[in-house]
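Participant: What shape does this take:
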Amino acid sequence: MVRQIVLDTETTGLDPASGDRVIEVAAIELYNFMPTGQTFHVLIDPERDIPEDATRIHGFTAEMLRGKPIFAGIAHELIAFLRDSEIIAHNAPFDFGFLDAEFLRCGHPKLDRARMVDSLDIAKRRYPGMPNSLDALCRRLGVDNSMRTSHNALLDVKLLAEVFLQLMGGKQPGLDLAAAPIRVAGPALVLEDAAPAARIPRPILPSEAELAVHAAFVEKKLKDALWLQPPFAAPAAEAG
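Facilitator: Sure, this is the predicted structure:
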């Protein structure tokens, strides 16, 4: 079974190298492109001020986050949730860059870039030259984002999970295998008691007129047709 994590962060700014910090992390677990209901969400005290420009985007102030855990206090829990799964994010290098800076700050290794799946890059390849922000993709793919009035990691990651599944051709209505119970057997999914669909034979029987037209065509166009020669040809009827 393929395990993936859809992830989003909110931050105090745009550049971890200049001292900007992570203030929110949200993640959703997928197995075989299906949400499992397992989520991770935490608000974080950035231990610094939050510029007004950033507050206008995500709505958080330093006062609102005072007393929340610092990143070092949630790092082990986040690492445990991520495990070694692929990590899907929209503009993933941004989120990876911030998480790397936070992990290094508290003594943990950076995230392996081989785990990174950038849904923005996928969208750009699928819709070249078109707007591919999360809002634009929600509108294009029919994902309801009417409640999204600000950048909030928990809401954004739920929307991104739906968008990602649409981009990857994931679960579609009407394709459930509800009649076939599923059990896990090692890495594979096994359908139990799934009876094969009944097949009804529908022979195509040509009419006498069609047979006559075909015979005339063969006689005119195909000289010495193999199936008209012995032993394939039907024996001539004996005279009475």
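Participant: Every contact and neighbour count from this point should use C-alpha atoms.
Facilitator: Will do.
Participant: three-state assignment of the residue nearest to the spatial centre of the chain?
Facilitator: Centroid-nearest residue in the chain, with Cα atoms, centre = their mean: residue 165, separated by 3.4 Å. Under DSSP: H, G, I helix; E, B strand; the rest coil, residue 165 falls in the helix class.
Participant: To compare with the earlier structure, here is another sequence to fold:
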Amino acid sequence: MTRQIVLDTETTGLNPASGDRIIEVAGVELFNRRLTGKHYHAYLNPDRASHPDALKVHGLTEEFLADKPRFEQIADDLLEFVRDAEIIIHNAPFDCAFLDAELERLSRPAFKDHVAQITDTLVMAKSQFPGKFNNLDALCKRFGIDNAHRTLHGALLDAELLAEVYLSLTRGQDSLVIDLETPQQQLNVTAHALDGFDLPVAAASTEEMAAHESFLRLLDKKSNGKSIWRPRPDQEDAR
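Facilitator: A predicted model of the protein is given here:
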């Protein structure tokens, strides 16, 4: 059984080293690959204005954030929520750099020291879909996840969408009983010897062989004779 937290942040800008701060943080809990309904969410007062480009992305104004808690006021609650879980983040180095900067201001250990591990879904997506757009919107579209309500970036909404993206990215990596919640619900699988089965083999008809040959000729033509579906001359003797 694995506890996972899908995490996202919104920030005043792109560079924590220049003083940019976290203004929103959210995480949703997965347990045994199911959303549990538990989540953490907080807006934060960064004591500074957001960069105009960042403001266009998240829409969180200074006026809205003025009465919100500061990071030091929510740090304990946040760390307790994520403690010892696997943390799933899209473009993890970005969010972790901001979390580390906030924790360093409080003389706390780096974020990774509070959790079991950090998994970057952007790295996973680039591995599965090299050369394609792999931002959250692109992945939602690719996996058929409805994100029509995402007009602005928001940490909680993005964490919920990323949870669905993560489950789609990792579908098939585990057993066929992956979504069963308890051992009592899992299937009892009995091994059977197959040497007693007589499996019929249906030979292709003359018409099917002719159609197959026609298709191979088409592949030869389209590939300029480089089709891998026919043996090369040096392979004929090995057949």
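Participant: Fetch the TM-score of the aligned pair.
Facilitator: Once the chains are laid over each other, their TM-score by TM-score structural alignment, normalised by the length of the second structure reads 0.73; 193 aligned residues with a Cα RMSD of 2.8 Å.
Participant: Quick check: the residue nearest to the centre of the first structure vs residue 157 of the first structure, distance?
Facilitator: 12 Å (Cα to Cα, to the nearest Å).
Participant: Number of residues surrounding residue 76 of the second structure?
Facilitator: Burial of residue 76 of the second structure is recorded as 10 neighbouring residues (other Cα atoms under 10 Å).
Participant: Now do the helices for the second structure: every range, in order, please.
Facilitator: According to DSSP state H, the second structure carries its helices in the segments 52-58, 62-65, 71-82, 92-105, 121-128, 136-143, 155-170, 206-222.
Participant: what residues are up against the residue nearest to the centre of the first structure?
Facilitator: Residues counted as contacts of residue 165 of the first structure (Cα atoms under 8 Å, 6 or more residues apart in numbering) are 33-34, 171.
Participant: Please repeat the previous calculation with a cut-off of 7 Å.
Facilitator: 33, 171 (Cα atoms under 7 Å, 6 or more residues apart in numbering).
Participant: That one matches what in the second structure?
Facilitator: When the structures are aligned by TM-score structural alignment, the residue of the second structure matched to residue 165 of the first structure is residue 167.
Participant: Let me know the distance separating that match from residue 51 of the second structure.
Facilitator: Taking Cα to Cα as the criterion, residue 167 of the second structure is separated from residue 51 of the second structure by 33 Å.
Participant: One more: residue 176 of the second structure?
Facilitator: The span separating residue 176 of the second structure from residue 51 of the second structure equals 47 Å under the rule Cα to Cα.
Participant: ditto for residue 133 of the second structure
Facilitator: With distances defined as Cα to Cα, the gap from residue 133 of the second structure to residue 51 of the second structure amounts to 25 Å.
Participant: Also residue 141 of the second structure?
Facilitator: In this view, residue 141 of the second structure and residue 51 of the second structure are 28 Å apart by Cα to Cα.
Participant: give the contact list for residue 87 of the first structure.
Facilitator: The neighbourhood of residue 87 of the first structure, defined by Cα under 7 Å, 6+ apart, consists of 4-7, 115-117.
Participant: which of those residues does the second structure keep?
Facilitator: Conservation of those in the second structure, assessed by both residues aligned by TM-score structural alignment, their matches' Cα atoms under 7 Å: retained contacts are 4-7, 115-117.
Participant: So which of these is the closest to residue 74 of the first structure?
Facilitator: Distances from these to residue 74 of the first structure were compared by Cα to Cα; the smallest belongs to residue 7, at 15.3 Å.
Participant: The residue nearest to that closest one when sequence neighbours are not counted: neighbour count?
Facilitator: Spatial nearest neighbour of residue 7 of the first structure, excluding adjacent residues (Cα to Cα, 6 or more residues apart in numbering): residue 27 at 4.3 Å. Other residues near residue 27 of the first structure come to 28 when the count uses other Cα under 10 Å.
Participant: from memory residue 27 of the first structure sits against residue 157, does it?
Facilitator: Yes: taking contact to mean Cα atoms under 7 Å, the distance of 6.4 Å between residue 27 of the first structure and residue 157 places them in contact.
Participant: so what sits against both of those two?
Facilitator: Common contacts of residue 27 of the first structure and residue 157, defined by Cα under 7 Å, 6+ apart, comprise 6-8.
Participant: Redo the residues you listed as CSV? Include distance to residue 110 of the first structure and neighbour count.
Facilitator: Below are these laid out as CSV (distance: Cα to Cα, whole Å; neighbours: other Cα atoms under 10 Å):
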residue, distance to residue 110 of the first structure, neighbour count
6, 18, 27
7, 16, 28
8, 17, 28
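Participant: Output those in JSON lines; the columns should cover distance to residue 148 of the first structure.
Facilitator: Conversion of those to JSON lines gives the following (distance: Cα to Cα, whole Å):
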{"residue": "6", "distance to residue 148 of the first structure": "18"}
{"residue": "7", "distance to residue 148 of the first structure": "17"}
{"residue": "8", "distance to residue 148 of the first structure": "14"}
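Participant: Compute the distance between the nearest residue to residue 30 of the second structure once chain neighbours are set aside and residue 34 of the second structure, please.
Facilitator: Using Cα to Cα, 6+ apart and skipping the chain neighbours, the partner closest in space to residue 30 of the second structure is residue 4 (5.0 Å). Using Cα to Cα, we find residue 4 of the second structure at a distance of 10 Å from residue 34 of the second structure.
Participant: Looking at these two, which is more packed in?
Facilitator: Between residue 4 of the second structure and residue 34, residue 4 has the larger neighbour count (other Cα under 10 Å), namely 27 against 17.
Participant: Isn't the more buried one up against residue 85?
Facilitator: Yes: between residue 4 of the second structure and residue 85 a contact is recorded at 5.3 Å, counting by Cα under 7 Å.
Participant: In the first structure, which residue range corresponds to stretch 206-220 of the second structure?
Facilitator: No residues of the first structure are matched to stretch 206-220 of the second structure when aligned by TM-score structural alignment.
Participant: Can you point out the buried residues in that stretch?
Facilitator: Counting neighbours by 16 or more other Cα atoms under 10 Å, one finds that the buried residues in stretch 206-220 of the second structure are 216, 219-220.
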